[in-house]
Structure formats: C-alpha cells, structure tokens
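*Asks:* Using only what follows, build the 3D model:
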Amino acid sequence: MIFEKLRTNRFNQWIIIHLRYLVGFAFLPSGLVKLMGERFTRISTDHPIGYFFEALYQSGFYWNFLGLTQVAAGILLMTQRFALLGALMFMAILSNIWVITISLSFTGTWMITSLMMIAVLALIIWDKHKLMPLFSYNQSSSVKAFPDPDKSWVMTGMIYIFSFVTLYLLGPVGENIYMKGISAALGILMVGTFVITGYKAYKNPDLFLKNQV
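*Replies:* Model (predicted):
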C-alpha cells in the first residue's frame, strides 16, 4: 500500500516531524502579539487592511482569544503527540486567514498562506488513519496503527517553544550585554538541539519507530 510505504519511510517521518515544528513556529509570533494585546500591524486605517486589523484589535478580548488559539495550535503541533489536533485547529484558523488575504488583496501574502494550507493538509493526510473511525459510523473498521515519534522529539519541541517564547518576551535586547547573552544562548540552544536530534535520528532509526509518547 502506497500510504503505508510513505508513512513508514524514515526520511518522510523526519520531514513531517520538522514540518510540524515549522508550521507551529509560523503561528507563534502573530499569536503572541495578539495574546499580549499588541497591534499586529501599523498600516493606516485609511487602507482596508489596516482598518480590518484595527477593528479586530479594538474588539478587546476577541483579539486576545485569536492569539490564544493560534499559540495553542502551534504548541499542539510541536508536541508531536497531539499534532493532529493542532493541525485541525491550524486548518480551521488558517482557512479564515487564507480567505481574508485573498479578499483584501494582500500583496504576496496569499501565496504564503496558500503554501501554509498545503503544508497543513499534508500533515492532516499524514495522520488520516486516526480520523478514519469518524467516517465509519455503525460500521466495523480496521485501522492501521502507526507508531508515534519517540519522546525525544516531544522534548525537542518543548525546547523550541520555550526558547522562542522567551526570546519574544525579552523583546529587543539593544545594547544590554546581559540580554544579548541570554538571546545568544537561546539561539545556540535551538540550533544545537536541531543538530543533535538530527544526528541521533541518523544514527538511530528507532527514534522514528518507537511508540513511546
């Protein structure tokens, strides 16, 4: 079966794991801005795009709620274990953003959101076997169970989330040597984590096959 061959291929698994990280990262900056109650853009309200975002910003708690859902979807994706739930949440939110970027004629942005839609669809299709029972109402069905990623990928996601959120909360470091040191350390931590996990996965294929999470 083609899907099973694709699903058990080690390189494909590595791609999907890191695609989850990448897509999850995509929602964290904009989500944190909204969650912290800050404006997402400084475009003049004379422009339809600026007017739209200013109206959302002035909605108050709804603006924070949008940020919370984006951050939650990003974190769920990066946990690996709850990646399907994160992908479904991401799809629901991104569908609205995609239509908005097209209807308000965002220059070039609709291309980015379209690529993100393709990426999220790929993530949902990857875990489609988990959704199959929903479409087998009152019918007996046999679903192929594929192992989840090893728990080390979960820890990797947590490191990425902690580092990114901390960097965001630190804000511009300016000339503060102490803050520069923290930012550099967090950057090194993320890069080092990526290199180490990649090397371990290359040496130990079981990191993709164990169902430990």
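
*Asks:* okay, CA-based contacts and neighbour counts for the rest of this
*Replies:* Fine.

*Asks:* So which bits of the helix or strand hosting residue 179 are buried?
*Replies:* Element membership for residue 179, per DSSP states H and E: helix 177-203. By neighbour count on 16 or more other Cα atoms under 10 Å, the buried set for helix 177-203 is 179, 183, 186-187, 190, 193, 201.

*Asks:* center of this protein, which residue is that?
*Replies:* The centre of the chain sits closest to residue 24, judged by Cα atoms, centre = their mean, with a distance of 1.2 Å.

*Asks:* so how far is residue 35 from the nearest residue to it once chain neighbours are set aside?
*Replies:* Excluding its sequence neighbours, the residue lying closest to residue 24 (Cα to Cα, 6 or more residues apart in numbering) is residue 74, at 3.8 Å. According to Cα to Cα, to the nearest Å, residue 74 and residue 35 sit 13 Å apart.

*Asks:* now the other sequence, so there's something to compare against:
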Amino acid sequence: MKKIIPQLISVFLGFTFWGAGMVKLYAGHRFIGWIGPPWLVERLAEYELGLFAEFIAICQITIGFMLLTTRFKLIGSIMLLPMILNILMVTVSQNWAGTPYVLAILLLMNLYLLWQYRDYFQPLIDETFPINSLRTKSERTWIGHGIWLTGLIINLLSIPVSHSQLYLAFSLVGIGLLLSLLAFRLDRYYLS
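*Replies:* Here you go, the predicted structure:
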C-alpha cells in the first residue's frame, strides 16, 4: 500500500498535466483534459506570446508524460513544482474563482511525491554522495530509456497529425503510451 499511493498520485498528476498540454495544442482542442484553459495559446497569441504558450504546453506534456508513465516520476515531480507554482500565481493574480484551490491540492499531491523521495535530496544539499544508500537501485537500461523517449516523441508528433487526421493522431498517442509502458518490460528482459 505504501508504494501504490505514490504511483497513483504520479499517474493522476501525469494525466492531469499531460492532458492539459495536449488539449492546448490538439486541433480544435479535441483531447482529454480537465484543467487549464484550452484556448491559452490563441489568447496569448493576441499579445505575441503564442510561442511562449506553446512552450508551456510542451513542458506540460513532457512533465506529465514523465509522471503518467512513472518512469521518471522523481524528475517529473521536481519539474512540476515550479510549473504548478507559476500557474497558481497566474490564477491568483487573475482572481480566478476556485482554480487556485484546485492547484493548491495538486501542489500538495506533488509535495507528497517529493516527500517520498526526500532522501535523494540530501546529496544535493550537502554536495556529497552517500556512502550507503538506504534505497535499492531500480534497474533500468538505455534501451528502455530509448523506447520511453520514442513513446514521448510519438506523442508529440501526434499534435501536428491531429490537424489533418484526428483518429490517426489518437492512435499515435496510444502507441506512444504503450511503447513507454513497455519500456519497463524491456528492462526486465535485458536484465534477466
């Protein structure tokens, strides 16, 4: 039970931010997403900030994908912290009703994830490496990392495809997610 809760939180946060980024960039905003205004890119383009909004969406996709697939949940949760804080500051400064509370809950969930990995931060603070680690090293391979990265790239490539072939784009998303999840199996195969 102790390990399943961080996994579920990681998947939930990952789905939340991955979907929020995808819905901003997909044709007609036809993607699954429950937070974030899907019209953000168009609205910021009026102020010549469209490229910035696309960058934010791609960051949301990448960070969300790290958490959703749980392969890089520590890096993803570290990267998610400033993203949530920035979004929170925008919503507070714009006086959005309700959204800051939702973001505060997401922030607490992310802080819980970071707390689960607190012993990894000691070397960053001390600038030394621990002699004995309390954690067991999870075995991962470069082949698994490559397959995971291929899945992320396929997800990103589905965005321009969505503007001409929506169902093909959805298929690419599914293939990308499946590849990224299969990376764990490849690790086990090559390490056994």
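
*Asks:* Give me the aligned partner of residue 43 of structure 2 over in structure 1.
*Replies:* Under the alignment (TM-score structural alignment), residue 43 of structure 2 maps onto residue 54 of structure 1.

*Asks:* by contact count, what packs against whichever helix or strand that match is part of?
*Replies:* Per DSSP H and E: residue 54 of structure 1 is located in helix 48-57. In this structure, helix 48-57 of structure 1 makes packing contacts with helix 61-78, judged by 3 or more Cα pairs under 8 Å, 6 or more residues apart in numbering; DSSP states H and E.

*Asks:* list the buried ones in the helix it packs on?
*Replies:* Residues 63-64, 66-78 are the ones in helix 61-78 of structure 1 that count as buried (16+ other Cα under 10 Å).

*Asks:* Structure 1: matching residues for stretch 93-112 of structure 2?
*Replies:* Counting by TM-score structural alignment, stretch 93-112 of structure 2 falls onto residues 103-122 of structure 1.

*Asks:* which residues does residue 62 of structure 1 contact?
*Replies:* Residues near residue 62 of structure 1 by Cα atoms under 8 Å, 6 or more residues apart in numbering: residue 56.

*Asks:* And residue 69 of structure 2, by the same measure?
*Replies:* Residues in contact with residue 69 of structure 2 (Cα under 8 Å, 6+ apart) are 11, 14, 177, 180-181.

*Asks:* One more: residue 39 of structure 1?
*Replies:* Contacts for residue 39 of structure 1 were tallied using Cα under 8 Å, 6+ apart; they are 33, 54, 57.

*Asks:* So it versus residue 64 of structure 1, what's the distance?
*Replies:* Using Cα to Cα, residue 39 of structure 1 is found at 11 Å from residue 64 of structure 1.

*Asks:* which residue in structure 2 lines up with residue 94 of structure 1?
*Replies:* Checking TM-score structural alignment: residue 94 of structure 1 goes with residue 84.

*Asks:* does its match belong to a helix or a strand, and which?
*Replies:* helix 73-93.

*Asks:* Which neighbouring elements make contact with that helix?
*Replies:* helix 50-68, helix 99-116.

*Asks:* got the buried residues for the shortest one?
*Replies:* Spelled out, it's helix 99-116 of structure 2. Within helix 99-116 of structure 2, the residues that count as buried by 16+ other Cα under 10 Å are 99-100, 103, 106-107, 109-114.

*Asks:* any chance of the helices and strands packed on helix 73-93 of structure 2 in JSON lines, plus distance to residue 124 of structure 2?
*Replies:* As requested, these are exported to JSON lines (distance: least, Cα to Cα, whole Å):
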{"stretch": "helix 50-68", "distance to residue 124 of structure 2": "21"}
{"stretch": "helix 99-116", "distance to residue 124 of structure 2": "14"}
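
*Asks:* Provide a list of residues in contact with residue 147 of structure 2.
*Replies:* Applying Cα under 8 Å, 6+ apart, the residues near residue 147 of structure 2 are 179-180, 182-183.
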